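1. A structural model of the following input is requested.
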Amino acid sequence: MPTRRLGRRLALIGLLATPLSAQEAGAPMSAIDWLSDSVAAPLPLPATPAEPAVTPTRPTAPITVSPLDAAQGRPDAIGILSPAVTGLPADLWGASRAEDIARRIRAERAETLPALQALLYIMLLAEIAPPRDASADGRSVFLARVDKLLEMGALDQAGALLERAGLDDAEIFRRRFDVALLVGEEQPLCETMSDMPGLSPTFQARIFCLARAGDWTGAELLLGTGSVLGLIGEDQAELFARFLDTELFEGEPPLPRPVQPTPLTFRLYEAIGEPIPTNGLPLAFAHADLREDNGWKARIEAGERLARTGAVSDNQLLGLYTEREPAASGGVWTRVAAIQALQAALDDDDTEAAAEALARAWSALTATRVEVPIARVYGPRLHAMGLPGEAAQIAFRMALLSDGYESAARSGTPDTPLDRLLAGVAQGDVAGLAAPDARAAAVLDGFRATRAPARLASLVEGNRLGEAILRALALFDEGVDGNLDQVTDALALLRAVGLEDTARRAALEYLILDRRG
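-> Take a look at the predicted model:
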């Protein structure tokens, strides 16, 4: 090994004996506990010999260098969907406290019925007047919205909100930097950190960005400084050492895999040729598997995970299923083969083949809980084909799960009590219909209610409509697991406040899909 490389290796390895800093020893301080700590308050100046030593600290208080221009310093007001698009009132939060809104947003489930997800997305992305309480910091609801989008794996949507929030707040910037890391577009933000010292990037972020800019010497010097100051722990120091010069560690055993990697750690492992599998990681990391250079199987499985929270489009999922011929059988390939057989039958307008393929495809989609995205694509066309037997019922229900649910209900000829109820729900008219089971009875009760339920009425009457809707979404989720009264109350509230489309879609999905357990 050349003398220069040997010296660099000894220097880098020597860094690994430094103590682990308090921040690196624990989880980052955030509601989303996998966020990178990419920015912090500036470090204090080194003490002079006549003064007592100063212990470096890394608080995460906001750093204000310029006013936010998107919402006059109130990120809570930022949105990308106007009231004209969402149909929600601009004063949706009304008299609610910011703390209560943020808490309810964080309590919502990421994976739920698609109709409830769609409404939640709208509320997270809507332009809404900020809460009125004077004690609000102007960003607590905004951060809760962004964090929920990150939890759902909706990186594009989270990124769009963050871009409108400016660059002067540490908690906002760190989320924006992490989104950029997860989608592989961090270079512009690295340049921003270089141009705006007030952001005070941490050593880890600065080392990464210096290396991205080709300043390897500067990155190595900063790694040494950060390690000496105790701001980079042993595990991070070794990871950065390999990142800065992978060849120095050829033949060394792989690094231990972190249990809870941040996006920055995830990218560094990827860069040194030791990618961390995304299964078991937070959903936002699954986007890394969607890249074209990954294996087809990994991309399909990532697409399915993200489809269950609405974080990828219907056509994107279908495109993954139909990309090429399956090379194996079993597992994911069973779903691929079933969907491709159904697509081929539709391409040939072959009713018999479509009927045969549909049962297999529906079973495969149900097993992985991605029925609705594919139903929205295929449902209306399959229903219009006039398929025979069991396939006709599946096609009818798929059409009811699509955007054309009301048209499908009018044109169908349901021949079971449940299908007749489904047709009535789709048209918003359940008069004279009977409930074949307790779950159906809960839906009927919700559609027959004439006012908001008692448990939610006080929120509506107290000018806290947004909170009432969020609570209704949570009630419906809990009701899916067995508390039928909650399903009834959630549907009654949605209809009472004018969210008829969501109520119908949610009821149809609840009755058609089995999401218990």
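2. all contacts plus neighbour counts: C-alpha atoms, from now on.
-> Will do.
3. Can you check which helix is longest in the protein?
-> The single longest helix within the chain, with elements called by DSSP state H, is helix 351-368.
4. what helices or strands is it leaning on?
-> Contact here means 3 or more Cα pairs under 8 Å, 6 or more residues apart in numbering; DSSP states H and E; on that basis helix 351-368 packs against helix 332-347, helix 389-400.
5. 6 Å instead?
-> Using 3 or more Cα pairs under 6 Å, 6 or more residues apart in numbering; DSSP states H and E as the contact test, the elements touching helix 351-368 are helix 332-347.
6. hang on, the earlier thing: identify each buried residue in the longest helix of the chain, please.
-> Of the residues in helix 351-368, those buried by neighbour count under the rule 16 or more other Cα atoms under 10 Å are 351, 353-362, 364-366.
7. Also this sequence, please, to line up against the first:
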Amino acid sequence: MMEPPVSHGATSPRVTVTPLDRPSKDPIGLLPADVTGLPPTIWSSSNEDTLVTLLMAERIEMLPAIQEFVKVLILAEADPPLNASPSGRLFLARVDKLLDLGAIEPAKALIEQAEPDTAALFRRWFDVALLTGTENDACDVMGQKPSIAPTYSARIFCLARNGDWSTAALTLNTHRVLGDITQSEEMLLTRFLDPEIFEGEPPLDPPARISPLMFRMHEAIGEGLITADLPLAFSHADLRPTVGWKSQIEAAERLARHGAVSENVLQDFYTAHTPAASGGVWDRARAVQRFDRAVTNQDADAIALTLPAAWAAMKQARTEIQFSKLYTQALQDTELSGDARSIAITVGLLSPNYEEVAINAETTSYDPFLIALARGRPQEVRVTSPTALAIQAAFNGAQPPAVLQTLVDDGKLGEALLRTTAIFNHGYAGDFRSLTDALSLMRTVGLEDVARRAALQLMILERAT
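-> Reported below is the predicted structural model:
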């Protein structure tokens, strides 16, 4: 299963005005059926309202395998649902869920594939542009088609960004008089347009609800906001080169643990500079750098020595999956023993090559249940823990619940899968019957890889539910 694609390049998409009775954008996706393994009919027999409700109810905190699969569902090319509205409510929900998950590059690519030719789509495209520092493209489009501006504040901001400060000030004053702009928006826009007259004044109180536009304007007037407490997508703003290294690493870690940036992006930030302090993020960067040097030098002794600290750092940051993608092959190619060998197997079982790693580890003393699970045969090992027993049942012939199987039989596969991911999350929280039900449905519809990876992650990763 491929990772969700990203947008390439900074070229503005073609924006046109289309009639209200235009075809729905719901069929648009980035992953064709031969990539996802899912039929194009996953949505076509389900009601649009039901799908939108299920999709928006998906949790942000999920195991990586489940989260990755939800993104695949979102990005799949598929026929529209029943009663699909011309506004493309399911398409908008797909974009919104990607933004909730911090996946702004796939969201941007999806919007641009559809063309942001409506106010609703343009607003989302503009938000993404603000968080990635590419708002000039969106402002250029807004300058050509002012009517597509999502808010008056956005229009004023872009007039200023395009160098038309006098028109921006006039527009602000006009809409202030008309009552189209709130007092807090007026205060922020006024400082943005003429910051010099407010020198020495106390900073503005941060608004209770932060939009990407407010975030960027606060930054522009020298009153930047901390992203750690904001929705996940805002963390992308801290990846820009104008941000300090510590904040960059922390943002990359937040995004990586949700699969919103690749393992290579995370690695680049960890290794960008030499840590000048100790504790927290600096210790993690130092541990990764020492281990990475050992791997680069193919020094088995150094790898064995530095691996425990690097792995502990990744567990602390909850970025184990990214680490496994980066280093599984190198660890499998290195002769290790003792604790280092055990860690290497654990890392490998969290990688896409989990089955190959399990085959190579069958003669070791590593947990036989995890080895059997990676091979798809967990029922062959005696276990006693409730979680392991629930997983065993799913791989030992347990049938999916009738309500899910009926949805599949009725051609409502996408709806069944959205319900299944929600059920899995209940199982993840300790409802063991739900865990069996979800894994059984996945295996029944051919999602064996998703089922195994989710079960392995559930057993290995230390996650609060």
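8. next one: the longest helix of the first structure to chain centre, how far?
-> Relative to its chain's centre, helix 351-368 of the first structure lies at 29 Å (Cα atoms, centre = their mean, to the nearest Å).
9. superposed on the second structure, where does it end up, distance-wise?
-> Using mean Cα distance after the TM-score superposition for the first structure, helix 351-368 of the first structure ends up 1.8 Å from its aligned counterpart in the second structure, as a mean over the superposed pairs.
10. So what touches that helix?
-> The contact list for helix 351-368 of the first structure, computed with Cα atoms under 6 Å, 6 or more residues apart in numbering, reads 335, 338-339, 341-342, 345, 371, 387, 391.
11. residues near the residue mapped onto Gly200 of the second structure from the first structure, how many?
-> Taking TM-score structural alignment, Gly200 of the second structure has Gly251 as its aligned residue in the first structure. Neighbourhood size, Gly251 of the first structure [other Cα atoms under 10 Å]: 7.
12. quick one: Leu237 of the second structure and Leu131 touch, right?
-> Slight slip there: residue 237 of the second structure is Ala, not Leu. Yes: the pair formed by Ala237 of the second structure and Leu131 meets the contact definition of Cα atoms under 6 Å, at 5.0 Å.
13. Next up, the contacts around the alignment partner in the second structure of Leu182 of the first structure.
-> Across the two structures, Leu182 of the first structure finds its equivalent in Leu131 of the second structure, going by TM-score structural alignment. Contacts for Leu131 of the second structure (Cα under 6 Å, 6+ apart) come out as Ala237.
14. Residue in the second structure paired with Ile272 of the first structure?
-> Structural alignment places Ile272 of the first structure opposite Ile221 in the second structure (criterion: TM-score structural alignment).
15. excluding its backbone neighbours, what's nearest that match?
-> Taking Cα to Cα, 6 or more residues apart in numbering, and ignoring the residues beside it in sequence, Ile221 of the second structure has Phe192 as its nearest neighbour in space, at 5.8 Å.
16. now Asp403 of the first structure
-> Take Asp403 of the first structure and drop its neighbours on the chain: the residue closest to it by Cα to Cα, 6+ apart is Arg376, 6.5 Å away.
17. What residue in the second structure is paired with that neighbour?
-> Matched by TM-score structural alignment, Arg376 of the first structure corresponds to Lys325 in the second structure.
18. Look at that match and say how many residues are nearby.
-> Applying other Cα under 10 Å, we find 18 other residues in the vicinity of Lys325 of the second structure.
19. picking up where we left off before, let me have the buried residues of helix 351-368 of the first structure in JSON lines, extended by distance to Ser200 of the first structure.
-> Shown next, in JSON lines, are these (distance: Cα to Cα, whole Å):
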{"residue": "Thr351", "distance to Ser200 of the first structure": "64"}
{"residue": "Ala353", "distance to Ser200 of the first structure": "63"}
{"residue": "Ala354", "distance to Ser200 of the first structure": "60"}
{"residue": "Ala355", "distance to Ser200 of the first structure": "62"}
{"residue": "Glu356", "distance to Ser200 of the first structure": "62"}
{"residue": "Ala357", "distance to Ser200 of the first structure": "58"}
{"residue": "Leu358", "distance to Ser200 of the first structure": "57"}
{"residue": "Ala359", "distance to Ser200 of the first structure": "58"}
{"residue": "Arg360", "distance to Ser200 of the first structure": "56"}
{"residue": "Ala361", "distance to Ser200 of the first structure": "53"}
{"residue": "Trp362", "distance to Ser200 of the first structure": "53"}
{"residue": "Ala364", "distance to Ser200 of the first structure": "50"}
{"residue": "Leu365", "distance to Ser200 of the first structure": "48"}
{"residue": "Thr366", "distance to Ser200 of the first structure": "49"}
